[in-house]
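> have a look; sequence and predicted model below, questions after that.
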Amino acid sequence: MLQHIRPALVLLAAFTLLTGVAYPLAMTGVAQIVFPVQANGSLVLRDGKVIGSSVMGQAFASERYFQSRPSATLAPDPNDSSKTVPAPYNAANSGGSNLGPTSKALIERVKADVEARKAENPTMPVPADLVTTSGSGLDPDLSPAAALFQVPRVAAARKLPEDQVRKLVEAQIVDRTLGVLGEPRVNLLALNTALDGASGR
């Protein structure tokens, strides 16, 4: 019986070392050499401090910043671990909303968001991504229309000319990947970092 078990144990040990140790270490090493920034989280530094990641959305609440789209991520309720509470841009719990298009709660939330955005800029239609959540809840980008929609508010809060802020947005627009994949977009962290630089924070 030992002669049947020994080869199985040897193969188990060999494949554990190969696929559980050698392969992950090799891929980690290659990633660190070929894509070091991406392999370490695409972190963005300012004055030597990490202020975020270019691939991970975060909430910007201040009127002085371009704001993210809504996020439906959740976190455990500190008062009752069997429940969850809203926690926008919670990177530990990526996910979208389970509310369907006929959900009363969703309809009321979107209507309230649309009204708030209309009050912010009554001259433009409200872009959809400013009032809808993404599938991950961690989208780091906005459509160019959603960023341009916020120009008057940000310019007024920073006491900057609207043309200057609009040019900042336009300079941050990234075209489709390879010209065909995805949609034009604006990375929110990159835009807000450029905005701080232009206005001396």
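Sure thing, it's come through.
> from now on I want contacts and neighbour counts done on CA atoms only, so please keep to that.
Will do.
> which residues touch the most centrally placed residue in the chain?
Central residue check for the chain by CA atoms, centre = their mean: the C-alpha nearest the mean position is that of Gly57, 2.2 Å away. By CA atoms under 8 Å, 6 or more residues apart in numbering, the contact set of Gly57 is Ser68, Tyr89, Leu138, Asp139, Pro140, Asp141, Leu188, Leu189.
> among those, which one has the most neighbours?
Each of the contacts of Gly57 was scored for neighbours by other CA atoms under 10 Å, and Leu188 scores highest at 29 neighbours.
> skipping adjacent residues, who's closest to it in space?
Closest residue to Leu188 apart from its sequence neighbours, by CA to CA, 6 or more residues apart in numbering: Asp141 at 5.5 Å.
> what sits against the one you found?
Gly57, Ser68, Arg185, Val186, Asn187, Leu188.
> which ones among the residues you listed are found in strands?
With strands taken from DSSP state E, the overlap with these comprises Arg185, Val186, Asn187.
> the second one: how many residues sit nearby?
One way to gauge burial is a neighbour count; for Val186, by other CA under 10 Å, it gives 24.
> for this protein, which segments count as strands?
43-46, 49-53, 74-77, 80-86, 141-142, 173-174, 185-187.
> which residues touch the fourth one?
When contacts are taken as CA under 8 Å, 6+ apart, the neighbours of strand 80-86 outside the stretch itself are Ala72, Thr73, Leu74, Ala75, Pro76, Asp77.
> nearest to Leu2, of the residues you listed?
When the contacts of strand 80-86 are compared for distance to Leu2 (CA to CA), Pro76 wins out at 49.7 Å.
> pasting the second one now:
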Amino acid sequence: MTKTMKILRPAVMCFLAMTVVCGIIYTAAVTGIAQLLFPNQANGSIITITLKDGTQKDYGSALIAQKFTGAQYMIGRPMGTTNLSPVSKEQKKLVQERIDWLHSLDPDNTADIPMDLVTKSGSGVDPNITPEAAEYQVARIARERGMNEDDVRAIISKYTTGRFLGIFGEPAVNVLKVNLALDGLL
């Protein structure tokens, strides 16, 4: 065995051992535990609906936002990420553009726009909005769909989750589920 081989052998053996432990054993263990304890989340929390003809269609993940822009739909948070300072001119411009867009979508609504409808979430793909942001949109959705506002609120309430264990987090409304329910698919 040459001197170079003596030097490289421990490095190669360590590399192979770590590849097996971290790349195979750890990954298999975490995947197996996730499938066992949280199968829906581990598989993407896909919302699958059986249509009238018996076929099934995937509509998206309950954990990842989808963009809705029609006045008949509940609008979620702006999508995408940003590293802008909350007090930067660029951020203020983006927020004002979103405010203007929401006012053009519902010109009769003079209520204050909840912050989560005009600012992006940390992940940029938050599927939820606050109950206040959902309530802000009730009259527009009811008007556009020819529904009673209380019926829209009932759908929103059905897809609102409370705090985890009653103390962690904030109540949240899943935008995709509400819109699917409004379309009569859930």
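Done, it's in. Please read these numbers as outputs of a predicted model, since none were measured by experiment.
> quick one on the thing from earlier: now tabulate the strands of structure 1 in TSV and tack on distance to Asp113 of structure 1.
Shown next, in TSV, are these (distance: least, CA to CA, whole Å):
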stretch	distance to Asp113 of structure 1
strand 43-46	30
strand 49-53	26
strand 74-77	19
strand 80-86	16
strand 141-142	16
strand 173-174	24
strand 185-187	21
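> what's the distance between the aligned residue in structure 1 for Pro114 of structure 2 and Asn98 of structure 1?
Aligned by TM-score structural alignment, Pro114 of structure 2 pairs with Pro127 of structure 1. According to CA to CA, to the nearest Å, Pro127 of structure 1 and Asn98 of structure 1 sit 22 Å apart.
> between the two, which one's more packed in?
When Pro127 of structure 1 and Asn98 are compared for neighbours, Pro127 comes out ahead with 18 against 10, by other CA under 10 Å.
> how about the nearest residue to that one, chain neighbours excluded?
Closest residue to Pro127 of structure 1 apart from its sequence neighbours, by CA to CA, 6+ apart: Ala146 at 5.4 Å.
> what about that neighbour, how many neighbours?
Ala146 of structure 1: 23 surrounding residues under other CA under 10 Å.
> mind listing what it touches?
Listed by CA under 8 Å, 6+ apart, the contact partners of Ala146 of structure 1 are Val126, Pro127, Ala128, Asp129, Leu130.
> circling back: nearest to Val114 of structure 1, of the strands of structure 1?
Among the strands of structure 1, the nearest to Val114 of structure 1 by CA to CA is strand 141-142 (16.2 Å).
> just the closest of the contacts of strand 80-86 of structure 1 to Gln164 of structure 1, please.
Looking across the contacts of strand 80-86 of structure 1 and measuring by CA to CA, the closest to Gln164 of structure 1 is Ala72, at 32.6 Å.
> how much space between Ser199 of structure 1 and Ile5 of structure 1?
Ser199 of structure 1 is 71 Å from Ile5 of structure 1, where distance means CA to CA.
> er, Arg46 of structure 1 actually
As defined by CA to CA, Arg46 of structure 1 lies at a distance of 58 Å from Ile5 of structure 1.
> circling back: show me what the residue nearest to Leu188 of structure 1 aligns to in structure 2.
Using TM-score structural alignment as the criterion, Asp141 of structure 1 maps onto Asn128 of structure 2.
> again, but for Glu108 of structure 1
Matched by TM-score structural alignment, Glu108 of structure 1 corresponds to Lys93 in structure 2.
> run a quick neighbour tally on that match.
11.
> against Gly146 of structure 2, how distant is the match of Asp141 of structure 1?
24 Å.
> what's the answer for Gly122 of structure 2, then?
From Gly122 of structure 2 to Gly146 of structure 2 the distance is 35 Å (CA to CA).
> repeat for Leu176 of structure 2
20 Å.
> now do the same contact list for the residue lying closest to Asn148 of structure 2 once chain neighbours are set aside.
In this structure, Asn148 of structure 2 finds its nearest non-sequential neighbour in Ala142, 5.8 Å apart by CA to CA, 6+ apart. Shown in contact with Ala142 of structure 2 (CA under 8 Å, 6+ apart): Gln72, Asn148, Glu149, Val152.
> show me what Ala142 of structure 2 aligns to in structure 1.
Aligned partner of Ala142 of structure 2 by TM-score structural alignment: Ala155.
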